[in-house]
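[1] sequence plus predicted model, see below.
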Amino acid sequence: MLFQVEMTVKLPPSMPAEEAAAIKAREKEYAQELQRQGKWRHLWRVAGSYANVSIFDVRDNAELQELVAGLPLFPWMEIGVKPLCRHPSSIRDDDS
């Protein structure tokens, strides 16, 4: 199943820079591993904000919840999820 996931990160201003950097490093490692596995298909930064729009390709809602909840930045995120389905006019075979 494909899902569009919009994530906005809101770290507290009082968080020490070293702690924020460590969390961001773990986040990058986790996100890149999910991309290598094919579960996190696309990842785009939203220009001008600490946010992204992503496409996940997972078994079901439960797997998506598990993966997103595993993000090191999850406690400081606002997340929106939209399930996607193939458009009948698409010429791509891998977008279902």
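    The structure has been received and is ready for your questions. Numbering: from 1, shown residues only.
[2] C-alpha from now on. contacts and neighbour counts both.
    Noted.
[3] three-state assignment of the residue nearest in space to the middle of the chain?
    By CA atoms, centre = their mean, the chain has its centre lying nearest to residue 54, at 5.1 Å. Counting by DSSP: H, G, I helix; E, B strand; the rest coil, the backbone at residue 54 sits in strand.
[4] before we go on, here's another structure to hold up against the first:
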Amino acid sequence: MLFHVRMDVTIPHDLPASEAAEIIAKEKAYSQALQSSGKWRHIWRIAGAYANYSVFDVKDNAELHEILSGLPLFKFMRIEVAPLLRHPSSIRDGDG
């Protein structure tokens, strides 16, 4: 199943810089491993915001929830999820 996910990050200003840097480094490694596995298909930064639009390709809602709640920055995120279906007018193969 494909899911469109928007993630907005708000790191508290009083979080020590070293702790924030450590969490961000863990987040990068976690997200890149998921990208390598094919589960995190696309990620785009939203200009002017600490936010992204992503596309996940996972088995079901439960797997997506497990992945998202495992993000090191999860506790600092507002997340919106929308399931995606292949459009009947699409000319691209392999998008479903």
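    Arrived safely, thanks for sending. Since we're looking at a predicted model, the values are computed, not measured.
[5] got the contact list for the residue nearest to the centre of the first structure?
    For residue 54 of the first structure, the contact set (CA atoms under 8 Å, 6 or more residues apart in numbering) comprises 4-6, 40-44.
[6] ok, residue 55 of the first structure next?
    2-5, 40-43.
[7] show the buried residues in those.
    Buried members of those, counted by 16 or more other CA atoms under 10 Å: 2-5, 40-41, 43.
[8] give the contact list for residue 45 of the first structure.
    51-53.
[9] quote the end-to-end distance of stretch 57-75 of the second structure.
    23 Å (CA to CA, to the nearest Å).
[10] and stretch 72-89 of the first structure, by the same measure?
    So stretch 72-89 of the first structure: terminal residues 37 Å apart, CA to CA.
[11] may I ask you to name the longest helix in the second structure?
    helix 17-37 (DSSP state H).
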